[in-house]
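Enquirer: sequence first, then the predicted structure:
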Amino acid sequence: MNQTVPLTFLNNITLTIKREDLLHPHISGNKFRKLKYNIQEAKRMSKTALLTFGGAYSNHIAATAAAGKEYGFDTIGIIRGEELESKITENPTLAFAQSCGMQFKFISREAYRHKAEPDFIAAITAEFGDCYIVPEGGTNALAVKGCEEILTEEDSAFTHICTAVGTGGTIAGLINSALPHQAVLGYPALKNAGLQDDILTFAKNQNWQLIEDYHFGGYGKVTPKLITFINAFFGQTSIPLDPVYTAKMVFGVIDGISNGFFPANSRILLIHTGGLQGIAGMNKLLAKKNETLIKTLSDD
């Protein structure tokens, strides 16, 4: 669903947000797109379990657990951080995933760095059996195929397509499906020197660029300025933004408009990639620091 953003900008620039966060209550946004064809492939291969990887507040872990419950798969999450094993009930994301039936294996951050290596995969397969393995963040060729379906014919009038970037799968899908007159802009949520190469693994066109000035310190990092922006945007539009991904992109786009980055008459489409489940965990961290919390629909 496309929703006009009720904000006024100079030079006849308009903002519209594609509410991918509304696709499914738990398999949200780009995770719905990324898992769609992976689920189909797992069924085709007669797999009975999905195994994937993620951190403490991973949208992908939550979505995979929900997808497993909905489509009849067992799910296994390889979780970064051994200390989290005793804190499942304190962590909204892990507690939700567990409630969907996900089994966890907690490993050290050092071991987690080797998660894509053949020896690691062999050991995991030996432990859990012949699972269908989905990479961290869900990005693979089938995920990109799903993300290519985000844009539809009704989006053809937009001049710019903007999205947050994590592992690069979503923007690769948008790059492949955007029309020749459309510029695809990615706003990385983390510092990743190899991100451009990761995107080029799947992207077929040259109609894109990364805007790397709005990660707010790195993955999962937020500042009071960003929280203030999220709450002000919600107050003006009634659109909630997750603090890890979409909020940073929307902040970057609006800042770019004020700085003259976008030409006059630009028609900008913002992709809301979901991730709202992460707000509860972020608010727990903010509360511990006695900082301002992120407002949500449940606060009304």
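Expert: Perfect, thanks for sending it.

Enquirer: could you use CA atoms for every contact and neighbour count after this?
Expert: OK.

Enquirer: which stretches of the protein form helices?
Expert: Secondary structure of the chain by DSSP state H: the helices cover 30-44, 59-71, 92-99, 109-112, 118-128, 141-147, 169-177, 195-200, 224-237, 246-258, 278-288.

Enquirer: how big is the angle separating the third one from helix 59-71?
Expert: On the basis of axes from the mean of the first three to the mean of the last three Cα atoms, to 10 degrees, helix 92-99 is oriented at 20 degrees to helix 59-71.

Enquirer: please compare the first structure with the one that follows:
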Amino acid sequence: MEFEIENIPIQEVTLNFATDVRLFVKREDLIHPFVSGNKFRKLKYNLAEAKNKKHDTLLTFGGAFSNHIAAVAAAGKLHGFQTIGIIRGEELNSEIDSNPTLKFAQKNGMQFHFVSRQAYREKTSETFITQLKQTFGRFYSIPEGGTNKLAVQGCAEIITENERDFDTICCAVGTGGTIAGICEGAFAHQQILGFPALKGDFLQKEVSQLTDQNNWKLISKYHFGGYGKVSDELIAFINQFKQQTNIPLDPIYTGKMLFGIIDLIKNGHFGKQNRILAIHSGGLQGIEGMNQKLQKKGQKTIV
């Protein structure tokens, strides 16, 4: 994908409390309006492989407000691929017009196939894939969240010579591909901290299967109840952070990560003079859908 990925801005965050630690954000969210952050990185070599193997259709998987679904639809349109989204939740079939993520993907040409949550759990099984081939014919399959070896290869390119002087690299963790790539691309002196957006300890194993490096650690206490779960405290933090820095954060991944980083800094987790780089992995398209849910509950929304 021929997007502008040279000289991605690295923005320092002014911390309003006494510390000698310095915090910076790499604005990967600015790579492209629709295929940004880690989604661009994960798709880069997958799209090249699909073209190399003469595929004209991309098929992938995701939920109601999936950043990955939106990105694959947009990237597919940009690069001349048909796209198919296997969507978790049959009830969403009647909610496309009210769902900003699915509506966007459909406008970009994505064809949907809605399946039950039970059937979705079998998405990697040979039987399920065979059924999809019988239904849709030949396609290039990209896993849920986009994570595979080619995605890790792309995410390794997040760390360049521009990032050499940082001591700690932080990223949000969903399926594990981004942190695995960062671990592969990091310099020897750097520690990688991952902030899971999901509840549970299974990600330790997932990441270990994607990288042989041992320069990383997961900080698992900032998931706010699990994937897609938020609180008034988190929303207030996201709004305040944007007001102070002009950096928008999403509530699923980057908001939780930055909340966690700043909390750790306040509690003396990092050594003196530590230079921390947080990777902004995009995901901003999910804000509209989250705000819909928050409005229905009468809760504060993201501004």
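Expert: Thanks, I have it. It should be emphasised that the depicted structure is a prediction, and the values quoted were computed from it without experimental measurement.

Enquirer: picking up where we left off before, ranking the helices of the first structure by burial, who's on top?
Expert: The highest average neighbour count among these, using mean count of other Cα atoms under 10 Å, belongs to helix 169-177 at a mean of 27.

Enquirer: check the mean deviation of that one from the second structure.
Expert: Compared with the second structure after the fit, helix 169-177 of the first structure shows a mean deviation of 0.4 Å (mean Cα distance after the TM-score superposition for the first structure).

Enquirer: distance of whatever residue of the first structure lines up with F202 of the second structure from K31 of the first structure?
Expert: Aligning on TM-score structural alignment places F202 of the second structure opposite G194 in the first structure. Distance of G194 of the first structure to K31 of the first structure, given as Cα to Cα, to the nearest Å: 22 Å.

Enquirer: so who does A97 of the first structure touch?
Expert: Contacts for A97 of the first structure (Cα atoms under 8 Å, 6 or more residues apart in numbering) come out as I61, A62, A65, A66.

Enquirer: try I268 of the first structure
Expert: By Cα under 8 Å, 6+ apart, the contact list for I268 of the first structure reads I13, T14, L15, T16, F158, T159, H160, I161, C162.

Enquirer: over to T170 of the first structure?
Expert: N30, K34, T139, A143, V144, C147, E148, T163.

Enquirer: show me what L293 of the first structure lines up with in the second structure.
Expert: Under TM-score structural alignment, L293 of the first structure pairs with T301 in the second structure.

Enquirer: distance-wise, check the match of F202 of the second structure relative to G166 of the first structure.
Expert: Distance, G194 of the first structure to G166 of the first structure, by Cα to Cα: 12 Å.

Enquirer: what's the answer for L174 of the first structure, then?
Expert: 14 Å.

Enquirer: same thing with T16 of the first structure?
Expert: 22 Å.

Enquirer: next one: T201 of the first structure
Expert: From T201 of the first structure over to G166 of the first structure (counting by Cα to Cα), the distance is 14 Å.

Enquirer: of these two, which one has the most company?
Expert: Neighbours per residue, other Cα atoms under 10 Å: of T201 of the first structure and G166, the larger number sits with G166, 21 against 13.

Enquirer: the more buried one and P188 touch, don't they?
Expert: Yes: if you go by Cα atoms under 8 Å, G166 of the first structure and P188 touch, sitting 6.1 Å apart.

Enquirer: so what sits against both of the two?
Expert: In contact with both G166 of the first structure and P188: Y245, using Cα under 8 Å, 6+ apart.

Enquirer: find the nearest non-adjacent residue to the equivalent of I219 of the second structure over in the first structure, please.
Expert: Alignment of I219 of the second structure against the first structure is given by TM-score structural alignment, with I211 as its counterpart. Among residues not flanking I211 of the first structure along the chain, Y187 sits closest, at 5.1 Å (Cα to Cα, 6 or more residues apart in numbering).

Enquirer: can I assume I302 of the second structure is in contact with I235?
Expert: Yes: applying Cα under 8 Å as the test, I302 of the second structure and I235 come out as touching, 6.2 Å apart.

Enquirer: what would the helices of the first structure look like in JSON lines with distance to G218 of the first structure?
Expert: Shown next, in JSON lines, are those (distance: least, Cα to Cα, whole Å):
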{"stretch": "helix 30-44", "distance to G218 of the first structure": "20"}
{"stretch": "helix 59-71", "distance to G218 of the first structure": "17"}
{"stretch": "helix 92-99", "distance to G218 of the first structure": "20"}
{"stretch": "helix 109-112", "distance to G218 of the first structure": "17"}
{"stretch": "helix 118-128", "distance to G218 of the first structure": "27"}
{"stretch": "helix 141-147", "distance to G218 of the first structure": "24"}
{"stretch": "helix 169-177", "distance to G218 of the first structure": "19"}
{"stretch": "helix 195-200", "distance to G218 of the first structure": "13"}
{"stretch": "helix 224-237", "distance to G218 of the first structure": "13"}
{"stretch": "helix 246-258", "distance to G218 of the first structure": "11"}
{"stretch": "helix 278-288", "distance to G218 of the first structure": "15"}
